[in-house]
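> Provided below for reference: sequence and predicted model.
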Amino acid sequence: MNQAHDIAQRLAQCEAAIRHDPRDLVAWHDRGGLLFALERWPDALASYERVIALDPRLPEPHDNRGLVLQRLGRHADAIQAHDAAIARNPRFGIAYVRRAMALREFGRFEDAHADAGRGVSLMPGVPIALNARGITWNDLGRLDEAVADFRQAVAAAPQFAEAINNLGNALHDLGSFEEAIACFDEALRLRPGYPDALSNRGLSRQELGQLDAAMADFDAALAARPGFAEAAKRRGALHLLRGDYAAGWRDYEASLQALDARQRANGAVNGIPQWRGEPLACKSLLLSEPNGFGDALQYWRFIPCLQAMGAEITFQGRPALFELLRSSPWPVRFLPADEEPHGFDFHCQLWSVPRLLGMGVGDIPADVPYLSADPARVARWAGLCEPVALNVGICWQGRPERKIDAGRSIPLAAFAPLADMPGVRLISLQRGHGIEQLRSLPAGMQVLEPDPRFDAGAHAFLDTAALMQSLDLVVTSDTAVAHLAGALGRPVWLALKWMPEWRWMLKRMDSPWYPTMRLFRQPSRGDWGGVFTAIRDEAAAWAVSRT
């Protein structure tokens, strides 16, 4: 209350000075800072723009204008404002730090890291610069470096709640959930009701299985900051994990509305109206899927639902997946991600379709297969399988640069109980990251690796899909390979971390998404040994039943 009163008094003094001299640069600039503190962003922006109009040579008002523009969600404009500040003073350290935060909004993480590093070099030991560089280290997946910067920032400024919160984020990403929660608790002690710390603590509590406490944190974060997109998305995911699809979709809708407004502020929407469930008869619908190949394969099942409503469908994405998606029985046009779309009535992200159609767990279309393999490729790779063996295709690692992969990937050595079974032949389906583990297998463990031609072309998963037709079973971590096997209607056993993604729900051994899938869950956090003991025992029983 005293702080608010002090700001009000100082603001009145600025207003009086401006009335006395409308060209008082200092008064206009101080007014902008006070309005910023009051979160009156448009008024603060007008003050800084008045200073720039009076004297465009000064770097500080350009930089502060950029900071206000970030708060308004206008990150492209903010970058230009910080550019102007740096052009006027190339050694303006805080301007580099602030520009780094704006660059992150466009996924320009390397550029952001370079700016943050420049800020640290110009302001050595300054907590705000160390905090910014820690954030960019985290963006790049360099978590140990991020933790080091955050710890240094907190050591220099023990009351720096943002840095303590960010340290908790990095520790969460490293899997140190209890230590992360301690950081969020401290950030909340310093700043009661801090929405980001509440939301982040909820995520760490969820990983520890404290689901009611996590839900309470997400509720509190949204109460403290209505429209908080990330907290709404996280709460939605927790509802979906628990099987409450109606509540989950509502939260996802709220998060998307906030993100859509932000995209519009950044000029990122191409002018095509977003589909929100309107009639689609004789309408053209542009679909995309930003979350990776696995999600595209999972949600492809909804294409006929949209076509039954009369929509003409075009899918825009990475061309590497187009050939596989063309194997579905539904007529779809394809547009590469780097081409500008024109002439569509609506656009929609594919994963939003079940939400917009109001689907619950029991409504998910689960008719498989809805993808197929090329017969010539099937014949080419069938020779990897032995008729008398139990041929098991395995995949163990996703893309480590994606934070969502944390805890999902499995050390290849954990498959040893399956490899040790008599009559079992393990065949690698792994491509890219993780394949190096084939060079350091435990003694006696054998995994057959297809030759280098296997899925080496421009089209993803065509050979994997073909080989799956000859396999008896696929055993995989939570990657796109699991979705491919399910979409092909092949038997697939999915090894899940203790607290999985929402789509796999809780406690179930089956999946409403894929009728040929079985789920094997860690009995405790990090316990892959328990998972593969269960898989081995089930495989042994299954092998007996097949004889």
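Looks like it came in fine. Numbers count the residues shown, from 1 in each chain.

> going forward, measure contacts between C-alpha atoms and count neighbours the same way
OK.

> contacting residues around stretch 302-321?
Taking CA atoms under 8 Å, 6 or more residues apart in numbering as the criterion, the residues outside stretch 302-321 that touch it are 279-289, 293, 330-337, 353-354, 365, 458-461.

> tell me the buried residues in that stretch?
Applying a neighbour-count criterion of 16 or more other CA atoms under 10 Å, one finds 302-304, 306-307, 310-321 buried in stretch 302-321.

> next one: stretch 355-374
Per 16+ other CA under 10 Å, stretch 355-374 contains these buried residues: Arg355, Leu356, Gly360, Val361, Pro365, Ala366, Val368, Pro369, Tyr370, Leu371, Ser372, Ala373.

> ok, the closest residue to the third one other than its chain neighbours - contacts?
For Gly360, ignoring the flanking residues on the chain, the nearest one in space by CA to CA, 6 or more residues apart in numbering is Tyr245 at 5.3 Å. For Tyr245, the contact set (CA under 8 Å, 6+ apart) comprises His239, Met359, Gly360, Val361.

> now the residue positioned nearest the centre of the chain: how far from His113?
Within the chain, the residue whose C-alpha comes closest to the C-alpha centroid is Ile404; the distance, by CA atoms, centre = their mean, is 6.2 Å. The spacing between Ile404 and His113, counted by CA to CA, to the nearest Å, is 21 Å.

> ok, now Lys233?
Taking CA to CA, one finds Lys233 at 27 Å from His113.

> more neighbours: the two, which one.
Neighbour count, other CA atoms under 10 Å: between Lys233 and His113, His113 has more, with 26 against 21.

> so the more buried one belongs to a helix, correct?
Yes - the assignment for His113, made by DSSP: H, G, I helix; E, B strand; the rest coil, places it in a helix.

> now the strands for this structure?
For the chain, the strands defined by DSSP state E occupy 284-288, 312-317, 333-336, 346-349, 390-395, 424-428, 473-476, 492-496, 517-521.

> next one: the residue nearest to Gly360 from Glu253, what distance?
When CA to CA is applied, the distance between Tyr245 and Glu253 equals 12 Å.

> just checking, which of the buried residues of stretch 355-374 belong to helices?
Arg355, Leu356 (DSSP state H).

> reformat the buried residues of stretch 355-374 as JSON lines; add distance to Phe532.
Formatted as JSON lines, the buried residues of stretch 355-374 follow (distance: CA to CA, whole Å):
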{"residue": "Arg355", "distance to Phe532": "34"}
{"residue": "Leu356", "distance to Phe532": "38"}
{"residue": "Gly360", "distance to Phe532": "31"}
{"residue": "Val361", "distance to Phe532": "28"}
{"residue": "Pro365", "distance to Phe532": "30"}
{"residue": "Ala366", "distance to Phe532": "27"}
{"residue": "Val368", "distance to Phe532": "27"}
{"residue": "Pro369", "distance to Phe532": "27"}
{"residue": "Tyr370", "distance to Phe532": "29"}
{"residue": "Leu371", "distance to Phe532": "29"}
{"residue": "Ser372", "distance to Phe532": "29"}
{"residue": "Ala373", "distance to Phe532": "29"}
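
> another one to put next to it:
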Amino acid sequence: MSPDPRAVLAEAAALHRAGQMEAAIDGFRRAAALQPSFTDAHRMLAMALLQTGRPKEAVQSARAASNLAPNDPHALLLLGVGLQAAGQAEKALAQFDKAVKLAPGFGEAQFQAGNALAALGRFKEAVARYSRALELDPRAVEALANRAVALGRLKLHTEALADFDHLIALQPWMPMHLANKGNLLLETGDIAGAAAVAEKALETAPRDADVLFLLGQARFASVDLEGARSAFQQAVDVAPGRVDIRVLLAQVLRRQEAPTEAIHQCDAALERDPRHAGAFYERGEAKRAAGDAAGALADLDSALAIAPRHVEAAVARSYVLADLGRMGEVRPAIERALRNGPKHSDAVFHLAMDDLALGRWAKGWAGYEERARIVPPTYKPLPFARWDGKEIPSELVVLGEQGLGDAIQFARLVPLLAERGIPVKFLVRAPLAPLMTTLHPGVALISDESDLDLSAPGLRWVPLGSLPLLIAQDPAAWPSVPYLAAEPERARQWRHVRETGDFVIGITWQGSTRRDIDVGRSAPLSAFAPLAAVPGVKLVAIQRNAGEEQVDEVPFKGRLLRLDADFDADGAFLDSAALLQHLDLVVTTDTSMAHLAGALGRPAIVALKAVPDWRWGRAGEASVFYPSLTLVRQTKAGDWAGVFETITEMVRGRMAARPEVESGASA
């Protein structure tokens, strides 16, 4: 005698309630096999299969149930849920619509229809279905939550925030609602608001990974790297399997100059998801920062193989190719990025720098404006109207930006404003202000925003790096060199560096300590050994701070004149500018010293990586910005030996051609 299918179903249902899912599924299958027309057996089997993550099998059982009960809206709903879980949103929507037609007041069917429409990207229609579900049941929290998300996708931020506030009022104990509200605030640019929401959520859920993730993102957006690192690390500790959190933690670590730790986080992410393009991208960036260009390129290629439209990876690939000296491949890599993200700030900015390197000034300066939208941006806007380059403001504040070298390079254009009769205030970092006092008598120097009267009518501001676009696109039209000068009395104090017969060379070798900026630019001091070996050469180490420790590590340290600790202490480059007046030559890598020598009109040789920064062009020995500089480029990426052999021969030639000078005379 065959078992009673109802008894088998009851036993399976008991197993299901006890959490013994596989045994329950076996029981539901037996009940359905014993009596194929047993609708409840098919329905309960479908529900159990959905709960165990087997949507395709669930669809088969749900379809059997709906075929047996074609006018049962609940059976249609179950089939729709199964199709939705199986990734067939269009077919799922058809089932939900059938259920609604049979039972117009069936709120769950309206809700699920909203989910299907959201999955199809039809957010306006989804909002309408969620709203209908809420009309039928005003306390349908899931419908309210999903409507808030859909409204956010439609950029209806006010309405979305109102829904999130309603959710928080209904369920104040649920951190998810606060986290979702915070994510929306973050999206709208309200970083402080997002952080405040995250902090509030942590009061009731201190170990909620989503809330910690939100807090980390808010802190990262406000450039609080240490705070972001702490929040992301706590989130990883709570949810070690969350790859998205590990990838953002890796980005923070990389920006904190900890590439090895960043690589470790990416490795852990890729162990959990071997095809996570973001983890490959971030590991590629970290490897580049760690000096492993080949490894970086391999990771970026992996990211693009998985996600061909990954714009950040394509941009990063362009500058790794530059690191490797593969000049001909750089621009195609940037153009690939732009095809996939024509308005992507990093891609536009990098193409602009390549245009500038090629002398395409109008196009290059226009794209250079994108630097305000890269992460992190190169300047923070001032709190009043920006100058458009056309009107004559009653007072114009020129905002210094980027590094010291950039400030020196673009400061050359500020006097043009004064010569047009525009009252100009040049806002620069305090250490640089004393050097800039020699720029032009019509340019006032300030180093603090508090020195400005923000109520003054007609007050305008402009970032320093935007002056080329607005007033002088072709460097051939820029004011002549020199445009900065050393203090005469200070210059006289440095006459002692020269003795009869010396050929005195000032040297610097280390630029920015930021790995993402300095990749390949700085040479080790040991590379200067051929210069130190030339009879009659006297080397003066002008290097300050980072890199100074190398002096004690080279065998020719006894031939280096080291400067006192208070050198340049009372103003950036004040002593340097004075010292340069008594040097025959400066030999430097791509550092701010190159810009200083160029601005002072002093002779210098600049040692450059194979594909250098845009301002040095792509070929040749001459600098379009500084006539007194000579450029020597690597012929092979990373080969400083060849560069310094060439420089040494240049120095020998200059020594042979120099006129006799007396001790204490200026070169």
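Thanks, I have it. As the structure is a computational prediction, the values presented were derived from the model and not from experiment.

> which of the contacts of Tyr245 of the first structure map to contacts in the second structure?
Among the contacts of Tyr245 of the first structure, those whose aligned partners also touch in the second structure, counting by both residues aligned by TM-score structural alignment, their matches' CA atoms under 8 Å, are His239, Met359, Gly360.

> returning to what we had before: which residue in the second structure lines up with the residue nearest to Gly360 of the first structure?
Tyr245 of the first structure maps onto Trp361 in the second structure, with residues paired by TM-score structural alignment.

> how near is that match to Ala599 of the second structure?
Counting by CA to CA, the gap between Trp361 of the second structure and Ala599 of the second structure amounts to 21 Å.

> what's the answer for Ala41 of the second structure, then?
Taken as CA to CA, the spacing of Ala41 of the second structure relative to Ala599 of the second structure amounts to 85 Å.

> looking at these two, which is more packed in?
Regarding Ala41 of the second structure and Ala599, a neighbour count based on other CA under 10 Å identifies Ala41 as having more, with 31 against 25.

> aligned to the more buried one, what sits in the first structure?
By TM-score structural alignment, Ala41 of the second structure lines up with nothing at all.

> please apply the same query to Tyr483 of the second structure.
In the superposition onto the first structure, Tyr483 of the second structure corresponds to Tyr370 when matched by TM-score structural alignment.

> try Val243 of the second structure
That one, Val243 of the second structure, aligns with Pro127 by TM-score structural alignment.

> and the residue nearest to its match when sequence neighbours are not counted, how far is that from Glu162 of the first structure?
Among residues not flanking Pro127 of the first structure along the chain, Ala153 sits closest, at 4.3 Å (CA to CA, 6+ apart). With distances defined as CA to CA, the gap from Ala153 of the first structure to Glu162 of the first structure amounts to 10 Å.

> same check on Asp30 of the first structure?
Asp30 of the first structure sits 24 Å away from Glu162 of the first structure when distances are taken as CA to CA.

> could you do Pro442 of the first structure as well?
Here the criterion is CA to CA. By it, Pro442 of the first structure lies 44 Å from Glu162 of the first structure.

> so for these two, which residue has more residues nearby?
Counted by other CA under 10 Å, Pro442 of the first structure and Glu162 do not tie: Glu162 has more neighbours, with 21 against 13.

> quick check: the more buried one touching Ala187?
Yes - taking contacts as CA atoms under 8 Å, Glu162 of the first structure lies within contact range of Ala187: 7.2 Å.

> if I look at the aligned residue in the second structure for Ser524 of the first structure, how far off is Ala357 of the second structure?
Using TM-score structural alignment to pair residues, one finds that Ser524 of the first structure aligns to Lys636 in the second structure. Between Lys636 of the second structure and Ala357 of the second structure the distance, using CA to CA, works out to 19 Å.

> same question, Phe528 of the second structure
Summarising the geometry, the distance separating Phe528 of the second structure from Ala357 of the second structure, computed by CA to CA, is 27 Å.

> name the residue in those two with the higher neighbour count.
A count of neighbours by other CA under 10 Å puts Phe528 above the other of Phe528 of the second structure and Ala357, at 25 against 19.

> distance of the residue nearest to that one when sequence neighbours are not counted from Asp590 of the second structure?
Using CA to CA, 6+ apart and skipping the chain neighbours, the partner closest in space to Phe528 of the second structure is Phe644 (6.6 Å). Distance from Phe644 of the second structure to Asp590 of the second structure, counting by CA to CA: 14 Å.

> more crowded one of those two?
Set side by side, Phe644 of the second structure and Asp590 show more neighbours around Asp590, with 27 against 21, by other CA under 10 Å.

> quick one, what contacts the aligned residue in the first structure for that one?
The equivalent of Asp590 of the second structure in the first structure is Asp478 (alignment by TM-score structural alignment). Asp478 of the first structure makes contact with Gly398, Arg408, Ser409, Leu494, Ala495, Leu496, according to CA under 8 Å, 6+ apart.

> what does Leu579 of the second structure give?
Residues in contact with Leu579 of the second structure, defined by CA under 8 Å, 6+ apart, are Ala491, Trp494, Arg495.

> what's it aligned with over in the first structure?
When the structures are aligned by TM-score structural alignment, the residue of the first structure matched to Leu579 of the second structure is Leu467.

> likewise His310 of the second structure?
For His310 of the second structure, the equivalent position in the first structure is taken to be Tyr194, counting by TM-score structural alignment.

> top helix in the second structure by residue count?
Every helix in the second structure considered (DSSP H), the longest is helix 640-657.

> average offset of that one relative to the first structure?
Helix 640-657 of the second structure: mean distance to aligned residues in the first structure after superposition is 0.5 Å, counting by mean CA distance after the TM-score superposition for the first structure.

> what packs against that helix?
helix 529-532, strand 604-608, strand 629-633 (3 or more CA pairs under 8 Å, 6 or more residues apart in numbering; DSSP states H and E).

> one more time with 10 Å
Under the contact definition 3 or more CA pairs under 10 Å, 6 or more residues apart in numbering; DSSP states H and E, helix 640-657 of the second structure sits against strand 503-508, helix 529-532, strand 537-541, strand 585-589, strand 604-608, strand 629-633.

> ok and that helix relative to strand 503-508, angle-wise?
Angle of helix 640-657 of the second structure versus strand 503-508, following axes from the mean of the first three to the mean of the last three CA atoms, to 10 degrees, is 150 degrees.
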